[in-house]
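1. curious how this folds, go ahead:
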Amino acid sequence: MTARYNIYFNGYESFKAGLLKVINGHTDDYAELLKVFEYSDPSSATRCSSDMEKAIQKASKLISLKSITARPEGKEKERMTTADEELLNRKEYNEWVDDSYLLIAKSRFYKQEYNESAAVFEYCISQANDPMVRKEASIWLARIYNEKGKYSESYRTLTELEIPSKSSKGLKAMYYTTMADLFIKQQKYSEAIDPLEKAIDLVSGKRTKYRLKYLLAQLNEQAGNASAAISLYRDVVKMKPPYDVEFNARINIAGVFDVNAGNPREMRKEMEKMLKDSKNKDFLDQIYFALGNLSMKEGNDSEALEFYRKSVSSSSVNQNQKGRSYLALADYYYREQDLMKAGKYYDSTVFLLDKNHADYQALRSKSQNLNTVVSQLTIIQTEDSLQKVAGMPESERNALILSIINDITKAESEGKTSQYSDRYNLGQFYENERRFQDNIEQEGKWYFYNQAALTFGRTEFRRRWGDRKLEDNWRRINKARSSGSMSATEGSDNTQNVADSSITETLDYKKPEFYLKNLPLTDSLLALSDSRIANAYLNAGKAYAEKILDPEDATESFEKIIARYPGSELVPEAIYNLYKVNKDINYTKSETYRQRLIKMFPETEFARMISDPDYYNKKMEALKMAEYLYQEAYNTYIRENFTIAVSLCDSALKKYSQDYLAPKFILLRAYSIARIS
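-> Sure, this is the predicted structure:
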């Protein structure tokens, strides 16, 4: 009695308190696939740790103080029943010890101490007297396997486990929710539907029921069962859940809606009605996003883009929704092959999305790969713009610069920050002005209502300054010293330098020289500009081929080097890359480039690599031999055999005069001669 109503009771109360913190502390993102269990949130362990530790202490105390292992006196062997034999073979005679071990294991599970928890569950499975405790421990062990990604072991554990029909609803619900979680974690959404349907009929509690019903609707949506998903979302609404759940269910109905099977006008009216409802003032971004998806399904791309932009510009604390809206814009422009815009929008997507988002790493990788291309395209555009401005008549060029300075002066007189005042040079301004104007014409006149311009500006800021915390004095070198208590002399040099630099920068962009400084106005500067363009085309082509996996654009980029700069030293490498890129998709074209490279540039490394398949191996062997000879010459020098060292260096320099080790041989030879002298 003491074990149950004192020690175990207090321990289990602590466990329940910790469990309640896990549930109440978890916030569902109803725009994403829900988690079956709240404990799958990585941060849940910190919320419940102290309560679970207390539960472990209480359960451990019960085991140490109340365990009964002494056997009772038995009957004579010939008079024993099977039940009597089973009783005498027990290792533990206090039934609350089994429950205490189970409580310890569950508490460690919620603390995410999975290895320790698994060991205790395995003990329960092998040693517990109560068969229901053994079965529950097996289900919990499967949950550990799910969390650790050991899906085959989880499936084996669950399929080998027999749950009798007379088992409690709670045990059955545990089994089916765990099986559903197993399939969902493997993205086998169709297979997760059946066990989740069974679980919903068994679980208790309004919150649990509407969450799982909502998840079931999402699974049907993922599996392509649109009508079933819509019906289930409507069931969620009928359950009268909290408003945010009801709202998201209605939004998802619009998302699943089939414009070919239903009436899109009615759905649009419902969405527009939601826009006018004052209860939805914090959800406008989601409504606009849903309208954008509806327009996209109808094939009205321009209207869809407008709704996505409205979604982004709506005031909301929901950063994930902003990220999803940016992602919709990014995906659209990516499909349209407008990589400049796509790159900027993917950059914003990654910046705003939660790092725990299922697709975060894939999107981050895609954004980085796109930025590799975009950075080279930006160089090409900037240099082309510089050359275009440099080629203008002087009077026309001066008039352009004067108009820029006037725009800046006017903006500052109106208390605004000009979008042109922080550009590095005229070429960048010239290109950016064109892009800004295109965006502003599409999206509205004022900069801060213009999401494309904001996206561009955010990316430009991060490119120049990195990720800066929003705070006072963010540009100062020494922010720690910029408080009001700073003495008159303390840090004055740094502060003055920063101030002087800031003033100079402010003055510079109002002077014509600021815009003229990078213009290629001489033949030598024009040659440097051409070199930067050619290198950018080469790097862009490689990025298209290796990062974006786009051989067509890679081919176009490499061919532009040959067309624009036929005398460039990069032409052999461009032809070699054209041969490689087209090898698997257009053999005839690839062969043409191979023959062209061998014929026009037979002495280049690239031609040798093509004409001799074993060339690379030979090259590596030669490098190894050069390294061996250098090591031999160096060791000879250390042994003070300077004459032999000089001889070895001379021999190496005859064979490997162009090798990267040649300078080392020359230096070692000089040292050896000096020692001989």
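2. going by C-alpha atoms from here, please, whenever you check contacts or count neighbours.
-> OK.
3. run a quick neighbour tally on residue 123.
-> 17 (other C-alpha atoms under 10 Å).
4. which residues touch the helix or strand hosting it?
-> Assigning secondary structure by DSSP states H and E places residue 123 in helix 114-127. The contact list for helix 114-127, computed with C-alpha atoms under 8 Å, 6 or more residues apart in numbering, reads 91, 98, 101-102, 104-109, 133-135, 137-138, 140-141, 144.
5. after it comes which helix or strand?
-> Next along from helix 114-127, by DSSP H and E: helix 131-148.
6. how far does the very next helix or strand once past that next one sit from the chain's center?
-> Following helix 131-148 in sequence order, the next helix or strand is helix 151-160 (DSSP H and E). Helix 151-160 sits 31 Å away from the centroid of its parent chain (C-alpha atoms, centre = their mean, to the nearest Å).
7. would you mark the buried spots in helix 151-160?
-> For helix 151-160, the neighbour count (16 or more other C-alpha atoms under 10 Å) marks 151, 154, 155, 157, 158 as buried.
8. figure out how far the helix or strand following it is from the centre of its chain.
-> Scanning forward in sequence from helix 151-160 by DSSP H and E, the next helix or strand is helix 169-185. Distance of helix 169-185 from the chain centroid (C-alpha atoms, centre = their mean) equals 29 Å.
9. before we go on, could you also do this sequence so I can check it against the first one:
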Amino acid sequence: MKTFTKASISLLLVVLITQSCSRKKDNFINRAWHSVGTEYNILYNGEIALQQGLETVNNAYTENFWELLPIERFEANTDEVRLGNKAENSDFERAEEKATKAIQKHSMTINGKEKNPQIDEAYLLLGKARYYDQRFVPAMAAFNNILNKYPSSDKINQVKVWREKTNLRLGNPELSIKNLKRHLKQEEVEGQDLADISAVLADAYLDIKQKDTALKYLDTAAVASKINAQKARYHFIRGQLYNEFGKKDSANMAFDQIIEMHRKIPRAFYINAHLAKSNNFDAETGNKLEFLEYLTELEENRENRPFLDKIYHRIARYHQSQSRDSLSEVYYNKSIASNKTLNNDKVLFARNYLTLGDMYFDRTEYKTAGAYYDSTLTNMVEKTKPYRVVAKKRKNLDDVIYYEGIARANDSIIDLVKLPKEEQVTFFNDYIKELKVQDSLAKEFEKKRADKAASRSGSSKGSGFAGLTGPGGRTVPGLPGSNSGSNSDFYFYNPTTSAYGKEEFFKLWGERKPQDNWRLSAGRKGASSEGKGGETAEEIVTQLELYDPEYYIKKLPSDKVILDSIATERNFAYYQLGLIYKEKFQEYILAKDKLENLLKNNPEERLIIPSKYNLVKIYELLGQTDEYEIAKNNLIAEHPDSRYAEILRNPNSQLAKDQNNPETVYENLYRKFEAQAYAQVISEAEENIKRFEGDGYVPKFEILKASAIGRLKGFDAYEEAVNYVALTYPNSEEGKRAQDILKDALPLMKSKEFLPEDEGNSFYVIYQFDSAQKEEIKTFKDKLSKIMERLPYKDISLSEDVYNENTTFVVVHGLTYLTSAMGFGPTLDDYTLDNEKPITKPYITASSANYAIIQRHKSLNEYINPE
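-> Now for the predicted structure:
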């Protein structure tokens, strides 16, 4: 009986389960079975997978508080719209699979209606998984499916939010605004749903640059949201927008609301709210002591340690605003050090390095400033406007560093030479004191290094591990000789201190040979001079001599020719610095200082007039009216025939604007270069180089002259001319371009070897003329052009090319085959009309590659008559 009962119950259960699995029967058991199975099995696991995927996305995302925060903490790839069904994130793929499984196995569509109340949630999960995987078009299909099939779903508000978020990602903000505003009119929405809808509307208005309207919806979202992290985000964006509108009080109220939430929100929002509020402090009206105490409290709070890099940066900016530069520099460096160990925030790195670079630039320590600008650029995004600004400033700094180095060195020499003997002795005695301190430190360092090396050597012997290596010959970590451990304090095991030490050594001693008594001058690599009869004589300098001021005094130049050369070089450096500070950096005070000092130093005639003119313009830019009038009248009176005097007398004249303007002269000359008037370009370039001597356009005339020489005289003459530009103007744009040509282009152009003609894919027909036969050349070209119009060749053309001073080529381009080029004469005869004279002038054929070699090396004779 018992067996029968158990069997009956089992059979009944099987029947019930079988019946309840059916998706075609609309009864309570079936609906309950599929609803529970969907919610607590498949969708539960799908939601877990979705959350795991979101955690991965969030961990990879870094908040950028330096810019306007995004309303949604999500970074979409705006470069492409992914349409495929293949997920890139395995967690989102799993969530999508679970949602799809729920729909396929548990959907109960009976008489056109869905009877399983969980299917709308399955579609919502499907859409979210696709959205976060950045497949927005398939995500939109999932959300639209709910709206079309389940209009009475209790998730309808959420679905509309997600659909319009997707529209935003697809670049349709106007449609998002239209749909959501209509929904708000039709439905009573409150609570978190209202917050979410308002946030999407704010995002859409930000997208179409209507920030004031976006702010209104953000206010609603911040109040309605029940999620503290969201509230903090919305309030922070509100504060940022109010700051953009110049409403600092409203911005501070928004930041205060974040600060009041304190530990209820992520610490990053709490700290950045403090820092953003501190940026609105008015140093003129506010209590500076209280403000500094406020910043110090942020610095000393142990909970704020992960954000010390930003706190140090804010303190540094405050001290800088109060002209406490040395203290601000300390904090900028502390910010850099903290950032390296904490957050590696590239924006913060760039701001710190840029500020320090500007500080050193203002102190005229250009080499150090350049190093900071280099570090700034490595932490900036390329091809952005801020990057280009810093890159340009850094590039211009090369010239400043170069000319400041010359100016300082030559000034020092000239000043030392002018000093009385006793003051020279005093100067070098002071230098010798510093040298002795350096020697003492070097000896102490050597002793410590030797002691440490001996200690390590003894330790390894006693341990019995000397020379022990691991598999593959690698040194065993942690043993003497290993550099893999980060805790080693041995100098040369630390790459940072080792590199610093090397740099300091070379600054002090130069490059030395590894030998005894390496401090002697003879120890320098290559420190030798040619003696009589070609013998090499090395100067042996004892330490006693190095400590004797007479040793240095004897090395000071005394020959007037050498001293004049040093002064001339210094004066030109001053002139260049004046122009650079004025034109490239708009540092008019520095420019004025350099040019005024130049005029006091008896400069060469070529520098006097342009220096005076640039000073006139600088006084005008600085608003120094009296100095401007005096300098202007002085230049006109003392140099009445100069082009600068003409410009100052009549600044609106065509002569002042055009004829005497080096830019206009250069442009006109360049047009002549394009017209192949190479001899004229060379001649006029030489005239203008003398005329504009000292002007920034001179290197441009030089490189144009070099190009004309190359076109007219060939490779060797071009190489010589380019080399002159590279050596004479090494820090100008043209000088650097000349260096690049010498290094990269000329080696590729050097070969004179002609290539086999049958390997070419384009061929020329070349007619030679005497360059003086202008009318004959013109008549020939007109005649040949008319006949060429009838030829069956596509894309052929005619040009007139200068070969050298005496020869001009008329060249037919664009023939595809060598046979076509060689048979060009007979082909012309076939298409010459009866009333026209045939063209009987002899011609040469050459491939395009060989024609380039002929022109480049002026090797027509070698081509016609090969040995």
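10. report the TM-score for the pair.
-> The TM-score (TM-score structural alignment, normalised by the length of structure 1) is 0.61; 557 aligned residues with a C-alpha RMSD of 6.2 Å.
11. coming back round to it: how about the helix holding residue 123 of structure 1: buried residues?
-> 114, 117, 118, 120, 121, 122, 123, 124, 125, 127.
12. measure the second one to residue 51 of structure 1 for me?
-> Between residue 117 of structure 1 and residue 51 of structure 1 the computed distance is 16 Å (C-alpha to C-alpha, to the nearest Å).
13. what residues are up against the closest residue to residue 606 of structure 1 other than its chain neighbours?
-> Leaving aside its chain neighbours, residue 606 of structure 1 sits nearest to residue 576 (6.1 Å; criterion: C-alpha to C-alpha, 6 or more residues apart in numbering). When contacts are counted by C-alpha under 8 Å, 6+ apart, residue 576 of structure 1 touches 593, 594, 597, 606, 607.
14. just the element for residue 576 of structure 1, please.
-> helix 571-582.
15. downstream of that helix, the next helix or strand is which one?
-> Defined by DSSP H and E, the subsequent element after helix 571-582 of structure 1 is helix 587-600.
16. and that following helix, what does it pack onto?
-> Secondary-structure packing of helix 587-600 of structure 1 (3 or more C-alpha pairs under 8 Å, 6 or more residues apart in numbering; DSSP states H and E): helix 571-582, helix 605-611.
17. can I get these in CSV with distance to residue 452 of structure 1?
-> CSV is the format used below for these (distance: least, C-alpha to C-alpha, whole Å):
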stretch, distance to residue 452 of structure 1
helix 571-582, 34
helix 605-611, 43
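18. right, so those: which one is the most enclosed?
-> Mean neighbour count (mean count of other C-alpha atoms under 10 Å) peaks for helix 571-582 among these, with a mean of 23.
19. and the angle from that one to helix 587-600?
-> Here the directions of helix 571-582 of structure 1 and helix 587-600 differ by 160 degrees (axes from the mean of the first three to the mean of the last three C-alpha atoms, to 10 degrees).
20. mean shift between helix 571-582 of structure 1 and structure 2?
-> Here helix 571-582 of structure 1, set against structure 2 after superposition, deviates by a mean of 10.3 Å using mean C-alpha distance after the TM-score superposition for structure 1.
21. chain center to that helix: distance?
-> 32 Å.
22. now do the SS call for residue 813 of structure 2.
-> Judged by DSSP: H, G, I helix; E, B strand; the rest coil, the three-state class of residue 813 of structure 2 is strand.
23. what's the match for it in structure 1?
-> Matched across to structure 1, residue 813 of structure 2 finds no residue, judged by TM-score structural alignment.
24. residues near residue 813 of structure 2, how many?
-> So residue 813 of structure 2, with other C-alpha under 10 Å, has 19 neighbours.
25. wait, isn't it in contact with residue 765?
-> Yes: Residue 813 of structure 2 is within contact range of residue 765, at 7.0 Å (criterion: C-alpha atoms under 8 Å).
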